[in-house]
Each structure stands twice: as C-alpha cells, then as structure tokens.
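Peer 1: no sequence for this one, just the structure:
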C-alpha cells in the first residue's frame, strides 16, 4: 500500500537528527542560567538545519529568536533524550540508552515520536511567549478546523484580523499562533509563505499564506476527531482560552500512552513502535535527599522511597523541621531560575496551573545524584529549602520514608510567637 506521506522527505526528522548529533557531540553542554541553549550553539546549529531561523537572528540571539531550535530543544528535553542538570552551571546530559532507542526507530516511527511528544507532552507556553491564555494553542483546534474546510493545495490567506475571517480562502489565527502554525508546516501538513520582518514581533503573525497538503488533510482530520489537542496535551488544561469551548469531551478517561493507535491505522503500520511511556521501568528503591536551610545552618537527610509522591516528601520535610504544615508550597526543579523550570504545587492551591504534587512520584522525575532543586514553603514568608539528591539505592527494600541524619536545631516557624 502506498504510504500517505513520504517520510524520507521529512525535513523535520532530518533536522531533529542533526540537532541530536550536535548535542551528543558536546557532552555536558553548558546552558544559560534559564536552562536554554547558549547563543554560540544556537548559531552553529542553525547553520546545519533545513528550517533556518528568520534572517534577523544574529550570533548573539537568544533561543526565543530561533523557532525551530527552541521547538527541537523542548522535544529533546521533554522526551528525556536529554536531561537538563540544574546546578551552579546548568548543563545538558544525554540519556544514551534512550537516544539509542530513538535511533533504532524507522522514519515513520521517528515522525510519530516527534508528533506524540509535541502533541501530548510539550508545554507550548515555553515557546509561544503567551503565558497561560492559550490563544495561540487554539490554532490546533479551531485554526486547523478552518483550514480543513478549504481544498488541498489551495492558497489560503492567514490573517490575525478578526473582521476578515469570513472572506473566501481566508483563515483566522491569533497573533500568538506563530509557533503553532510553524509546527504544522514542519510536520508537513501545509506549505507556508513567510513575511519578511526586520526583527521578531511576537504580537504579529510571521506567515500570511497556507496551502494544505494531502497528508495534512488526512493527519489533521485524524487528530481532530480522535486525538483533540485540548484533551490529549498534558498541559492544555491550563489554557484559559479553552474554557467553555464546544469540543466533544472523550467518553472515557484518556490513556495518553495510546496516542499512536489511530496513526498506526492511518499509516498501515500496526506494529509501529512508540518510545512512550518514558519510564516503562521507573526507578526503584529509595533516594537519599539532603534538605537544607542554609541561612540557619540546618539540614536533614531523608530516605524516601521512589514510589513516594512530592506531597509525601513535603509532609516528611515538615515533620523533620517541626513545622506546622499550615501553608501552601511549591517544588521547583530549576533552583536557580524557579520560574523557568518545572514546578509542582500544593494540591490545595486552587489558583496554581502547575501539576499538583500529590500526582507526581519521585520515580517520574528522572532524578540523578548531585541534582539540586528547591522546595518553597509558605509562599509569602518563603522558607526556601534546597534539596540535593545524595544517593539512589535502587535495590533498597525499606518501604518507609524516614530521617537518617539531622544537622542543626530546627528554626522556629514563627519566631515572633
């Protein structure tokens, strides 16, 4: 059977392979304080890929100025092919076994891996500069729905002017949709025409014309009907713009690990492999974590089972320093720049848009010895505890979390009382 898409011509796969090779050739690659690629590396990689950055980038441009490279960096790290190590000097560490698994995939499987990562696991707010509104993300919902109403290969005008949305051969998109529209082009769903600009303007569309491809017609139809972005992306629930929509809610709870099933049917590849779930064999045993309050000369070393939740760790920390557990808290994996990394919040925090700590297990975090992260208790007073992964004992059979070492007397939670 003739495949619906020539994956050997997919430049996105070629660019991602180029990206991975570059990162691998620079082990423990230094990153910026925010955990992004540095300007010199961005400039070097951009010279090697097919989908180059807009002409206004310079040798000093930041990752936000490189649409493709920012996207590929998120794919590489969210999928855990590479792990960001946040420390005094942030670095990027390859997961050799997982990269080898990626390299063993067929072209079709690589494509589905990239699509599955982007559609289900990517936090697009890191890329769109729009915070949590979700206006740009609506391209994967109403935007492509508009596009699919037009014939394949027809030149369709893309506009951010709402008053023009009903014109013939016209599709509306938010000015924040640039990265979403570009991603569809990279996946081969449509061709695009770029607007030449002197500098990046995140409040203006950088594309003004689309031409739907036969593959885009098939793939997007399948995704809209069977894998709607609003429900299949792990982070889309935080988008305010998606509230009150008329999407058809799935009848049953979603098993995100089944994402590839309709694509296997579409591609006629029933045995197509997926690299998800990431932790098919999650870490076992226990972690030894040193929890410190540097300003008070206090530390507690805790032995915590890999199956413990972050909320359970929070409770143990509270007991170890004799606090009252009467305020909200957050865990930040990027201790140097907390707002630029993963955050997990109190289950009781109704205003938080981050994953609740009682749904996250230590085994899910890909912790490594020497890693430092941050636990903030009482978001107004801000007790800042620094957590260091001291040891991982995969064969430990101890099932109860416990304190194994104490240094210093616990400070008073309320010194004026």
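Peer 2: Perfect, I can see it now. Computed from a prediction, not measured in an experiment: that's the story for all the values here.
Peer 1: make it CA atoms for all contacts and neighbour counts henceforth
Peer 2: Will do.
Peer 1: residues contacting residue 40?
Peer 2: Residues in contact with residue 40 (C-alpha atoms under 8 Å, 6 or more residues apart in numbering) are 59, 60.
Peer 1: okay, pairing it with this:
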C-alpha cells in the first residue's frame, strides 16, 4: 500500500498556524466571553496578523465568527484539553494551557495532525464548531458530506451541486485541515457570516484516503461524543484508538503516539462548592467526591430552605437548556444526576456550572468549585459550612403585596 506524508503546503500551513495559535495563547493572558466562551476581539485581531492564512475584511472589533480558522483552532485547543478556561482577576475568564500541551508539542507532525483530526471528529460539538454563522453544520450533515466526498476521485474537479447538503462550514474545516482545496469568493461572504457556494473542489490523495476511512470505519454518529451525549450517554468508550485504522497510511512508526481514552479517572477528596443565587446570597457546601450530583442537589435545597418539590438539572457548561447536562432522576431524558459521582466529573478549582431548579419558575444558581481537598478520610455526611444573606421565599405570599 502506498504511504503518504503531510508535507503538502496546505497541511504544513495548518500545523504551523495552529502552533502559532497555541504559542500565542500560552504566552499571553487571553480572555474569553463568559457566555460565548469566544476569544476577545483584540486578541483575535493580533493572532490573525500572525497567521499564514489571514482572514481579510476584518477590524479590531470583529468577533470570533468573522475568523473561521481561529474559531476552529479555539475549539480544537479547548476540546482537545490543550487549554482550559480559568477565572482570573475581576471575575474574567482566560484560556490557560494544560499539561497536555507540553506532551502534544513532543508529538511528531503526523501525530499532531492526527490528534487534531481526532479531536475534531470525536470531541467537537459540530454545531458549536460551525464556523460560518448563517450556515448549518451538525453530525448528520458532516456525515453526508464525507460520504459523498469519499466516493469522488482525487485531483479532479468536483461538482458541488451534487453534494447532499452544502455546508460551507464543513468544507472550510476540511480545507483548513489540508484535505482539499476550494475556490470561492469567500472573504465577503465570511465577513457577513454568510454561507458560500464553491465554484470548485479538489480533493488531494491523502484527503481522499482519509475521507474513505472516516466514512467506512469511523462513523461520526458512533464516534462523536457530544452527539452520543445528546442521546443520554455520558460515559463513552471505544474499542480501539481512533488512529489505529490510519496507521497504514504512513510509514511504520510515524503514527504511534496519541492521548489515551477510556481512562476513567476518579478525582478523590472533599469538594467545597460555593452555590450563589446572587452576589449577596450564597452557601458553601462541603461534600465527598463519592457523593453524586443528586446528593449535591439535596444539599442545595437544604441550604436555601426549598421544598425539593420540582425537577432540576445541572448544566455543566453554565448554559441553561444545553445538552451538556445531568438531569434529575424523575426526568425522562438523561444522563441522570444520581448516576454520576462528583469525583467522576473531572472538576477543577474555580470551575463554574449552573444548577437550575423548577423548570417553571427557573431558579438559577451558579455553582463554583471553591476548593478540592485531598483527604484520607471520606466525608460521610455533607456539611453546609457557611451561608450569606437570607434564604429566598420559594413561594412568596402574593396576598401581602396586594
């Protein structure tokens, strides 16, 4: 079988630009929006100037949606756990490197490239990775596009009108990865966050091989973790490493290292959560890593003197009604809060998430991981160690207001 390399110009530029991106993040305090998690405009403008692939028609105030490649890089860096969000002074959030970044930088170029492709395929929520605002990209659409592209010939023009659904974001992502080239008047379209229609698509030899493997052996509906979590799974395991079926594309020994999966880490200890209704009303709760989220829910109910008479959810990304959630045991849709212990959640200090109680009245509480203590003894009964303010009335007496 013929072997390939990733020395084509597009792929080389992709790796060099991603390296520039991570180096910039690692050497500056780069802030992100609290709700959007997008990089602040001033940093995007500076980074764009350092890239080989520069986005045109942007200003210092342009948002992340105007920088499709940097948007993709941000998702790869965070979902690949090379960087994580961290609270800094003034309650701002910044992206900080993890220990994995050092290991990633020790990979050879093929291993780096395949790890980034793996992160895109397995860890990225396709809807959030969509890099053109007025476009659509989800698991179904990406799957259909890959299926079509895998049946084409390399180094020949492809007619886009035969694509089952033209997703500009999908085509852009594959182009940035160096799997193919496209010709289109993109700059004005991207400036206005509109989808574009390529006049020409050409897949290279390596790109066609990768599309064929992705289509036949790495079905996106089975391998994409956010997609599977949308259907109630929260522990997703795989029988073999993602890179295994790609090794034959390269010379022996060139694709060996990646980050392990299916490694269930339990972060033992005693957790202290600061649960805030507002800045003047909050409780601190100390609880064991071996207690589940449903137990934490009961502690919050006790702390705020609620009646525990409605359903609830924990939204781990802090966004109400997102799919990154654990629901109460009575809810018809999981994953459920009583199925996961706190130590299984890979929580870290200063991390924040949302506890939403009562789907009608919607009481919103911000839950912050205030501290994690190593302990040789297990805390059997959770403790409410501090409370500030007055517990709110769950059901105010409206007659008193008349």
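Peer 2: Ah, there it is. Just so we're clear, the structure is a prediction, and the values are computed from it rather than from any experiment.
Peer 1: what's the neighbour count on the equivalent of residue 367 of structure 1 over in structure 2?
Peer 2: Aligned by TM-score structural alignment, residue 367 of structure 1 pairs with residue 347 of structure 2. Look at residue 347 of structure 2: counted by other C-alpha atoms under 10 Å, it has 16 neighbours.
Peer 1: likewise for residue 333 of structure 1?
Peer 2: Using other C-alpha under 10 Å, residue 333 of structure 1 has 25 neighbouring residues.
Peer 1: do the same with residue 280 of structure 1
Peer 2: 8.
Peer 1: helices of the stretch 51-200 of structure 1, start to end?
Peer 2: 67-78, 96-103, 107-116, 125-128, 142-147, 178-186 (DSSP state H, counting those that start in this stretch).
Peer 1: host element of the aligned residue in structure 2 for residue 231 of structure 1?
Peer 2: Aligned by TM-score structural alignment, residue 231 of structure 1 pairs with residue 222 of structure 2. Taking DSSP states H and E as the definition, one finds residue 222 of structure 2 inside helix 220-223.
Peer 1: pretty sure the match of residue 367 of structure 1 sits in a strand.
Peer 2: No: applying DSSP: H, G, I helix; E, B strand; the rest coil, one finds residue 347 of structure 2 to be coil, outside a strand.
Peer 1: would you mind finding the match for residue 288 of structure 2 in structure 1?
Peer 2: Using TM-score structural alignment, residue 288 of structure 2 lines up with residue 305 in structure 1.
Peer 1: how about residue 45 of structure 2, what does it touch?
Peer 2: 58, 59, 60, 61, 62.
Peer 1: how near is the counterpart of residue 124 of structure 1 in structure 2 to residue 245 of structure 2?
Peer 2: Per TM-score structural alignment, the equivalent position to residue 124 of structure 1 in structure 2 is residue 126. Plainly put, residue 126 of structure 2 is 22 Å away from residue 245 of structure 2 if you go by C-alpha to C-alpha, to the nearest Å.
Peer 1: which one's more surrounded, those two?
Peer 2: Using other C-alpha under 10 Å, the more surrounded residue of residue 126 of structure 2 and residue 245 is residue 126, with 24 against 14.
Peer 1: for the more buried one, give me its contacts.
Peer 2: 137, 138, 139.
Peer 1: roughly how far apart are the residue positioned nearest the centre of structure 2 and residue 120 of structure 2?
Peer 2: Ranked by distance to the mean C-alpha position of structure 2 (C-alpha atoms, centre = their mean), the top residue is residue 79 at 4.2 Å. In this view, residue 79 of structure 2 and residue 120 of structure 2 are 8 Å apart by C-alpha to C-alpha.
Peer 1: name the residues contacting each of the two.
Peer 2: The contact lists of residue 79 of structure 2 and residue 120 share no entry, where a contact means C-alpha under 8 Å, 6+ apart.
Peer 1: skipping adjacent residues, who's closest to residue 54 of structure 2 in space?
Peer 2: residue 48 (5.6 Å; C-alpha to C-alpha, 6 or more residues apart in numbering).
Peer 1: I meant to write residue 347 of structure 2 there.
Peer 2: residue 369 is the one closest to residue 347 of structure 2 (C-alpha to C-alpha, 6+ apart), at 7.4 Å.
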